[in-house]
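*Asks:* need the 3D shape of this:
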Amino acid sequence: MSQLDVMYQQVILDHSRARCGSGTLPVDIQTSSYQVNPTCGDEVTLGLNLDEAGEITQLIWDGDGCSISQASLSIMSELLEGKSLAEIAQFYDDFETMMHSRGQGVDDDLLDRIEDGAALEGTSKFPNRIKCALLGWYALKDALAKAGVALEEHKA
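*Replies:* Down below sits the predicted model:
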């Protein structure tokens, strides 16, 4: 295993333990999405509060699952904090592109943009694990859609 693989493995383990953004969803949450990966049982409920412009003011999630799903949720929460909807749409596209690369590699600029999310690039080689890594991102997109915010409309 290369030193980079070891470092990425450590990033995944650290995020799966730290669980940035994880907590009990408040009663007054504006929109939420429950997603489950039937293949392995990973699950998440992601909640959002939005301002009048549709920008996220609070993102909180509660879930259970493997280290990949939990790390991905933690990384996503950290990455999206304080970002505009256009930036969030770009992160979503970047992460989904990486996960659907099937281990063939993606542009280094993309990996730089998604910061710690790059640690999950190796996951794209394993189709059953891709679902784990994308679980939280799909919950985010669904919760926004339920609030009337389509990420596709905010692409640059």
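
*Asks:* from here on, just use CA atoms for contacts and neighbour counts.
*Replies:* Noted.

*Asks:* longest helix in this structure, by number of residues?
*Replies:* helix 127-146 (DSSP state H).

*Asks:* which residues touch residue 110?
*Replies:* Neighbouring residues of residue 110 by Cα atoms under 8 Å, 6 or more residues apart in numbering: residue 94.

*Asks:* how much space is there between it and residue 59?
*Replies:* When distance is defined by Cα to Cα, to the nearest Å, residue 110 is 23 Å away from residue 59.

*Asks:* report the contact partners of residue 84.
*Replies:* Counting by Cα under 8 Å, 6+ apart, residue 84 makes contact with 55-56.

*Asks:* cool, residue 78 as well?
*Replies:* By Cα under 8 Å, 6+ apart, the neighbours of residue 78 are 20-21.

*Asks:* let's compare: structure for the following, please.
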Amino acid sequence: MDLKSLYQEILNEHNLNPSHKGVTEGASLTLQGVNPSCGDNIYLQLKIDENGIITDGSFNGSGCAVSQASVDMMLDDVIGKSREEALRLASLFMDMIQGKADGEALEELDEAASLKNISFMPARVKCAVLGWHTMQEMLGNGKSAGQGSVSHCEVKND
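*Replies:* Got it, this is the predicted structure:
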């Protein structure tokens, strides 16, 4: 199996069988992320404990395979991490999408690194970053992170 096929398989698995689609009971934060250019619409929920650790998370909504898979992969990466670590991973993801990160740095993104080549499909970049940008907004770092490729996202508080 070549690398492109493996990446496609990872994307399909997260889209068809998402681990985190649903509702998080007792969520600390909920935020809607909308990509008006293609209709992606998610509600991201995070449960954060008193130490600032993301203990659970989920998403609901609809959208293309890329947006749904990306937010599911993001939740795999950030659950169990601190706010700061989640924001650092989001920044790394944005750098990857903009072609500014590769190699060992991407290992931290685990399966989310499979979206690296989305940068060659400009129409899909918006879809891939929606969940990550929504999380940045939610955790209070959306203004300074990921400028440019995510400026099209409209994020609404519930």
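
*Asks:* quick TM-score on the pair, please.
*Replies:* The TM-score (TM-score structural alignment, normalised by the length of the first structure) is 0.83; 143 aligned residues with a Cα RMSD of 2.0 Å.

*Asks:* rewinding a little: what about the longest helix of the first structure, distance to the chain center?
*Replies:* On the basis of Cα atoms, centre = their mean, to the nearest Å, helix 127-146 of the first structure is displaced by 7 Å from the centre of the chain it belongs to.

*Asks:* show residues contacting it.
*Replies:* Applying Cα under 8 Å, 6+ apart, the set of residues contacting helix 127-146 of the first structure is 31-37, 39, 42-48, 66, 68-69, 72-73, 76, 92, 96, 99-100, 102, 120, 123-124, 150-151.

*Asks:* got it, and stretch 24-33 of the first structure?
*Replies:* So stretch 24-33 of the first structure is contacted by 44-50, 60-62, 139-140, 142-144, 146-147 (Cα under 8 Å, 6+ apart).

*Asks:* need the distance between the two termini of that stretch.
*Replies:* 14 Å.

*Asks:* distance between that stretch and the chain's centre?
*Replies:* For stretch 24-33 of the first structure, the distance to the chain centre is 18 Å (Cα atoms, centre = their mean).

*Asks:* buried among the contacts of stretch 24-33 of the first structure? Make that a ChimeraX selection.
*Replies:* Written as a ChimeraX command, the selection of buried residues from these, which uses 16 or more other Cα atoms under 10 Å, is:
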select :44,45,46,47,48,49,50,60,61,62,139,140,142,143,144
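
*Asks:* could you check how many residues crowd around the corresponding residue of the first structure for residue 124 of the second structure?
*Replies:* Mapped onto the first structure by TM-score structural alignment, residue 124 of the second structure lines up with residue 129. Each residue near residue 129 of the first structure was counted by other Cα atoms under 10 Å, and the total is 20.

*Asks:* for residue 129 of the first structure, give its distance to residue 66 of the first structure.
*Replies:* When distance is defined by Cα to Cα, residue 129 of the first structure is 9 Å away from residue 66 of the first structure.
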